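*Asks:* Turn this into a model:
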Amino acid sequence: MIFKSLVEYYERLAAQGKVPAFGLTQEKIGYCILLDRHGKVQDIISLSDPSDKKSKWAMLTVPASFKRSGTAPPPFFLWDKTAFVLGVEHKKDSDVPTLNIRSHGVFKALHLERLADATDDGLVALRKFIEEWIPDQWQQCEAIVKHGPAIFGANIVFRLDGEQEYIHERAAAQELIKRYSATDDSPLGLCLVSGETRPIARLHPAIKGVWGAQSSGASIVSFNLDAFDSYGKDRGANAPVSVHAAFAYTTALNYLLLRDPHHRQCVQIGDASVVFWAEAKNQEEQEAAEDFFSCALEPPYNDPSAVAKLQSALDLVAEGRGINDLNALLDPASRIFVLGLSPNASRLSVRFWFTERLDVFTKRLADHYNDLSIKPAPWKTQPNQWRLLSSIAAHDKTENISPWLAGSLARSILSGQCYPRSLSSSIISRIRSDGQVTGMRVAICKAALSRNRRLEPKNNPTEVPVSFDPDNREPGYLFGRLFAMLESIQEVALGEVNSSIKDRYYASASAVPQRVFRLLLNGVVHHVSRGRKGPKRNLILSLDQKMREIVFLINGNFPRSLSVEQQSWFALGYYHQYQVRFNSSTKKDDAENSPDEDTENEQ
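*Replies:* Have a look, this model is predicted:
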């Protein structure tokens, strides 16, 4: 199903001219050698973008690459790395370029064989260059020396001086590419993707761009050891996929995995590189569906207009209306495909795979953002999954994000199922570890509670509040509110202290309330007594009254321990209650903090 969908997507992209035809591929090319008609080097041109300091290459369509292994790997046709083209490379353990006569030898042998009968000016010039080039004399070529060590290790193409097209783009070169891309020597078999009898690929092309995988590429289908063979079948024959289908699905994946600001069909979630594409009635609706899904899955925070459109679409879904009310090109029936890939040594693991209508995915994403909704909101725009996961990770570092948790969270959002049970426990553990009850963390706790109650309403009748709810009677919520009131009273009575009750007791109060709250309630008596004698007497009395109202609702029922679910309620109640005080207007705060004249006269 995955390969079939990718092959169909490749056919649509090829018809639109976005991906290379069979036998070609897109590669990162760093330099172009400019030759005259006698094969002499006129210049070497860098293909990097001069306006971008980070640019080191350009994406060009060249003859297809393949996996290389062994002590004498085969070369690519009409292009390759400097180790093959020039016989010079720059190794990591060496400060100076070193010769690679063996690689250049196989490059030279291949091209002298294939270009022996060439009559095209460009191909003849290339053949003469290869015949005359001596690797150990590279330092005598000023065109190479001027680029310094940066050129060694880059991919190289060729161009004839005075012409615009590269040599591999010339008509004669294209004929050679087609001839040597033929699959007559591949065994025939039944392709599992197309169901047709076609030449079967022994090795599949490499998939590049998956974060954490080998830079040279990795494979979804690979049988590289004898132990993987069965019933006398060798390599790719164990899972027969035609040469054309293997080329198509890998080309489509490499296109989707491009990391480009203008190409947003790949999102990184934990260790999973998540790609998505659409199937619609026409190209315009396909692109509209992909752009919309990209914004919904990974909101573009640097584009306020796009965020506003996304919010409008989510509001429409919440109202039960169609997303085509926002954009006529958005067809709710368009089908979206989502594939998550994770590195696994030289292979790739399929972390998850989903396919649904656009309106179904939109509803699931809207539910996710609605579950996260909390007031006061700790963000200006809806948080993406990276921001959520970073709030769970130690020291807020992405490298500390659990790959399993990241994949499980993405799967829950895309499938509309309950969040992983470890999500809430991970948040609680982080809060207990560093004492930071941030809005982002509380929102995740609230989201897990909301989703469980929406999917299992019979077992969870209480609605999870978005904003402060004084009528909520969940035990954890009341304990969290009470703890926030105790902290506020201490803060008003004593001012800034080295260690507040939050710093010392939050973790234990949220886990074992019976052991902690009696101690805290005894201590708050002294805080109230001290505060009544200070300039903030009215504020202390108001806080004390509200605290007593919460204690009355609890009615002395302090359990020995709270479950993870109730600890999530505790965090939510604490956040809501503590934020209420700081959301009031400045004038109201000033009025509460100043003693009234009658009280001063009595004293």
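
*Asks:* only C-alpha atoms for contact and neighbour calcs from this point on.
*Replies:* Noted.

*Asks:* And the residue nearest the centre of the chain, how close does it get to residue 297?
*Replies:* The centroid of the chain falls nearest to residue 268 when counting by Cα atoms, centre = their mean (1.2 Å). For residue 268, the distance to residue 297 (Cα to Cα, to the nearest Å) stands at 11 Å.

*Asks:* Kindly report the same for residue 601.
*Replies:* Remark: distance between residue 601 and residue 297 (Cα to Cα) = 63 Å.

*Asks:* higher neighbour count, these two?
*Replies:* Set side by side, residue 601 and residue 297 show more neighbours around residue 297, with 18 against 7, by other Cα atoms under 10 Å.

*Asks:* quick one: the residue nearest to the centre of the chain and residue 102, what's the gap?
*Replies:* Residue 268 sits 39 Å away from residue 102, taking Cα to Cα as the criterion.

*Asks:* Check whether the residue nearest to the centre of the chain really touches residue 276, as I assumed.
*Replies:* No. Between residue 268 and residue 276 there is no contact under Cα atoms under 8 Å: 11.7 Å.

*Asks:* Tell me which residues are up against stretch 35-42.
*Replies:* Counting contacts by Cα atoms under 8 Å, 6 or more residues apart in numbering, the residues outside stretch 35-42 that touch it are 33-34, 43, 121-122, 124-129, 143, 158-161.

*Asks:* give the contact list for residue 284.
*Replies:* Residues near residue 284 by Cα under 8 Å, 6+ apart: residue 329.

*Asks:* OK, contacts around the residue nearest to residue 79 when sequence neighbours are not counted?
*Replies:* When the adjacent residues along the chain are set aside, residue 79 lies closest to residue 157, with 4.9 Å between them (Cα to Cα, 6 or more residues apart in numbering). Contacts of residue 157 were listed using Cα under 8 Å, 6+ apart, and they are 29, 31, 32, 33, 78, 79, 80, 166, 167, 168.

*Asks:* what would these look like in JSON lines with secondary structure, neighbour count and distance to residue 221?
*Replies:* Rendered in JSON lines, the data for the contacts of residue 157 read as follows (DSSP: H, G, I helix; E, B strand; the rest coil; neighbours: other Cα atoms under 10 Å; distance: Cα to Cα, whole Å):
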{"residue": "29", "secondary structure": "strand", "neighbour count": "23", "distance to residue 221": "27"}
{"residue": "31", "secondary structure": "strand", "neighbour count": "24", "distance to residue 221": "32"}
{"residue": "32", "secondary structure": "strand", "neighbour count": "19", "distance to residue 221": "34"}
{"residue": "33", "secondary structure": "strand", "neighbour count": "22", "distance to residue 221": "36"}
{"residue": "78", "secondary structure": "coil", "neighbour count": "22", "distance to residue 221": "28"}
{"residue": "79", "secondary structure": "coil", "neighbour count": "22", "distance to residue 221": "26"}
{"residue": "80", "secondary structure": "strand", "neighbour count": "21", "distance to residue 221": "25"}
{"residue": "166", "secondary structure": "strand", "neighbour count": "20", "distance to residue 221": "33"}
{"residue": "167", "secondary structure": "helix", "neighbour count": "25", "distance to residue 221": "33"}
{"residue": "168", "secondary structure": "helix", "neighbour count": "23", "distance to residue 221": "30"}
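
*Asks:* And this one, please, so the two structures can be compared:
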Amino acid sequence: MLIKQLVAHARDRTDLPPPYYRNRSVRWAIDLDSAGRPRGDHLIDLSTPEAKAGQMLATPYVQRSGTGSLPFLLTDTLQYVLAAAKDDSDKQIADAQRRNADFIALIDRWAKDEPLAAPVVAFFHSGAHTKMVIPPGAAPTDVVAIRTDDGWVHALPSAVTIWGDIVRQRKSSSDEIGICLSCGQPGPLLDTIPEPVKSGAIPVPGGRGRDAQLVSINKSAQGRGGAIQLANTPICDTCGSRAMSALNALLADPHHHQRGNDNVMTWWLRRPAPISPLASVRDASPEQVNAIIEQVHLPPVRRAAWVDGNDFYAITLSANQSRVVIRDWIDIPLIQLCENIESWFADHAMTDLWVDGPQKVPLWRMTAALGRHGKQGYVKDSAPTGAARDLMAAALHRTALPANLLARLIQRIRADGHVDLARAALLRLLLIRANPALKETLVDGLNRDSTDAGYVSGRLFAVLEDIQRTALENINTTIADKYFGAAMGRPLAVLTMLRKNATGHLRRLRGTRRPAGIALDKRLDDVLQQLHQELPAVLDLAGQGRFVLGYHHQRAADRAAARQAAANKAAAVESA
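*Replies:* Predicted structure coming up:
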């Protein structure tokens, strides 16, 4: 199904390179006149300050395998084109000369029925290529292309046709005819997929990685029934080349992929649409999110045309050496995806300390919230590996998140005592997706009616902290700085002690700031009335999560009330 949908996507695109061509950085050019003489007898440097690796061109490419030289047609490395050896040893010089001879033989095959090939043939058969001056900084692995008065010779239609034939001979079984798994048509089948996933397209920890095969079975123990290569995955050369060309194009498009530490997710739609599903989840852009949610709540007859009959596809990849590992595959109707995304934002929407109303949180902020928090904010790359992938998968599939993320988040909150919008939103999401019944209790703002012991304990801690702050001016260390982590796990012991201390603070407020003292005393009583049982002695991970949410909700509600009171006072003064 993956190959089939990639092939369908390739048919709808006009920007893909020809079959068995790849967009590569070409560093050097050989410019030939009509007689095959190089202009200037030296290589032309195609690099610029903006593109130091050279000019990006669609050139012949296929993964080299085995011990043979297997040159590319008309465009290859200096080792093939000009016999540039890796070093001065006799072995390397002989190897470069052999590769160059194979490269020229491939040109001769193309030139048989191509009149425009005359300058190229003359250049190589006259030996002019051996007299070319190679700049000192050039590496044998630099790519070089050939240009004549007719343009880049590798882009000529005859070159595209001959190169396709060459690749099919290299990669297909000449005696193997069968039904393609993708298109369902009979014809020659591939032994291996000619084009790999481009090196660097899949993040690899600690390095750039290398070309990786989407389907790679070269040991009998790996294949079904001992079969190797593509015996159990019959694919024709057309579908194989189109699928890989589309996949590499998607992986190179910043608008159609999301990279993690060790994986990449790429997506596409059956038909174009004015939304970017991954971007809407990743960045929580109001325009994108509102456009998606609007379609969910409209009756089917009023939905936009880009929704009806449209489908969403996404694949998550990682790499193991030179093999691609498929972590996830999504193939669902677009309207179902919109519903999943709407549920994602509904399940994590959270009130903030500084802004009124529930907020939608970008996925990248929730990922960062799983890491360490220091004086400068969240420490870069301190979130667990794969967290962004797990969050995105939960958003797109509408599933629960891995249980270890709750343990990780609680551990980080206990360690640094920091609770903000991102952490509170992620906590609500983790708890609700693990236990949907909690959605009635863990709303996006303060739930004054909840009697959950963990939630009310968190509210109580927030009120006690506010009492301390109000009673003691210019305080350097609050009870949250000292006891928040302990109170999360052992509310009974910690909150009992803090409540006794608050009695003295309230007594002081009645003498110095009586209205504030009365208001805080009433708020404390309101919270305590919700405790229909004794404070819990200990809380499990989920209970600690509800404690944190109660604490965050109470603080956010108190600050919202303070902002409203200040606004009312200012309005009264202005109207007086």
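
*Asks:* Over in structure 1, find the residue span stretch 414-430 of structure 2 aligns onto.
*Replies:* Counting by TM-score structural alignment, stretch 414-430 of structure 2 pairs with residues 432-448 of structure 1.

*Asks:* Which other helices and strands does the helix or strand encompassing residue 389 of structure 2 contact?
*Replies:* Taking DSSP states H and E as the definition, residue 389 of structure 2 sits inside helix 387-397. When contacts are defined as 3 or more Cα pairs under 8 Å, 6 or more residues apart in numbering; DSSP states H and E, helix 387-397 of structure 2 sits against helix 277-283, helix 334-348, helix 363-368.

*Asks:* What is the mean deviation of it from its aligned residues in structure 1?
*Replies:* On superposition with structure 1, the average gap between helix 387-397 of structure 2 and its aligned counterparts reaches 2.6 Å (mean Cα distance after the TM-score superposition for structure 1).

*Asks:* Would you mind putting the helices and strands packed on helix 387-397 of structure 2 into JSON lines with distance to residue 321 of structure 2 alongside?
*Replies:* Below are those laid out as JSON lines (distance: least, Cα to Cα, whole Å):
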{"stretch": "helix 277-283", "distance to residue 321 of structure 2": "27"}
{"stretch": "helix 334-348", "distance to residue 321 of structure 2": "33"}
{"stretch": "helix 363-368", "distance to residue 321 of structure 2": "27"}
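
*Asks:* quick one, which of those is nearest to residue 502 of structure 2?
*Replies:* Residue 502 of structure 2 lies closest to helix 334-348 among these, at 33.1 Å (Cα to Cα).

*Asks:* What is the corresponding segment of structure 1 for that closest one?
*Replies:* Mapped onto structure 1 with TM-score structural alignment as the criterion, helix 334-348 of structure 2 occupies residues 358-372.

*Asks:* quick one: contacts of the matching stretch?
*Replies:* With Cα under 8 Å, 6+ apart as the test, stretch 358-372 of structure 1 has contacts from 289, 293, 296-297, 314, 317-318, 322-323, 331-336, 382, 413-416, 443-444, 446-448, 450-451.

*Asks:* run the last query once more with 7 Å
*Replies:* Contacts made with stretch 358-372 of structure 1 from outside it, assessed by Cα atoms under 7 Å, 6 or more residues apart in numbering, are listed as 296, 314, 317, 332-336, 413-414, 416, 443-444, 446-447, 450-451.

*Asks:* after superposition, how close is that stretch to structure 2?
*Replies:* Its aligned residues in structure 2 lie a mean 0.8 Å from stretch 358-372 of structure 1 after superposition (mean Cα distance after the TM-score superposition for structure 1).

*Asks:* Now find how far off-centre that stretch is within its chain.
*Replies:* 18 Å (Cα atoms, centre = their mean, to the nearest Å).

*Asks:* and what of stretch 30-40 of structure 1?
*Replies:* If you compare the mean C-alpha spot of stretch 30-40 of structure 1 with that of the full chain, they lie 40 Å apart, counting by Cα atoms, centre = their mean.

*Asks:* for stretch 81-97 of structure 2, same thing?
*Replies:* The gap between where stretch 81-97 of structure 2 is centred and where its chain is centred comes out at 41 Å by Cα atoms, centre = their mean.

*Asks:* Over to that stretch now: how far is its first residue from its last?
*Replies:* Distance across stretch 81-97 of structure 2, first residue to last, is 10 Å (Cα to Cα).

*Asks:* buried stuff in it?
*Replies:* Within stretch 81-97 of structure 2, the residues that qualify as buried are 81, 82, 83, 84, 85, 86, 92, 93, 95, 96, 97, counting by 16 or more other Cα atoms under 10 Å.

*Asks:* And the contacts of it?
*Replies:* Among residues not part of stretch 81-97 of structure 2, those counted as contacts by Cα under 7 Å, 6+ apart are 78, 79, 80, 100, 103, 129, 130, 140.

*Asks:* Out of those, give me the one that has the most neighbours.
*Replies:* Ranked by neighbours (other Cα under 10 Å), these are led by residue 80, which has 29 neighbours.

*Asks:* before we move on, what SS does it have?
*Replies:* Local secondary structure at residue 80 of structure 2 is given as helix here, using DSSP: H, G, I helix; E, B strand; the rest coil.

*Asks:* Surely it touches residue 100?
*Replies:* Yes. Counting by Cα atoms under 7 Å, residue 80 of structure 2 does reach residue 100; the two are 4.4 Å apart.
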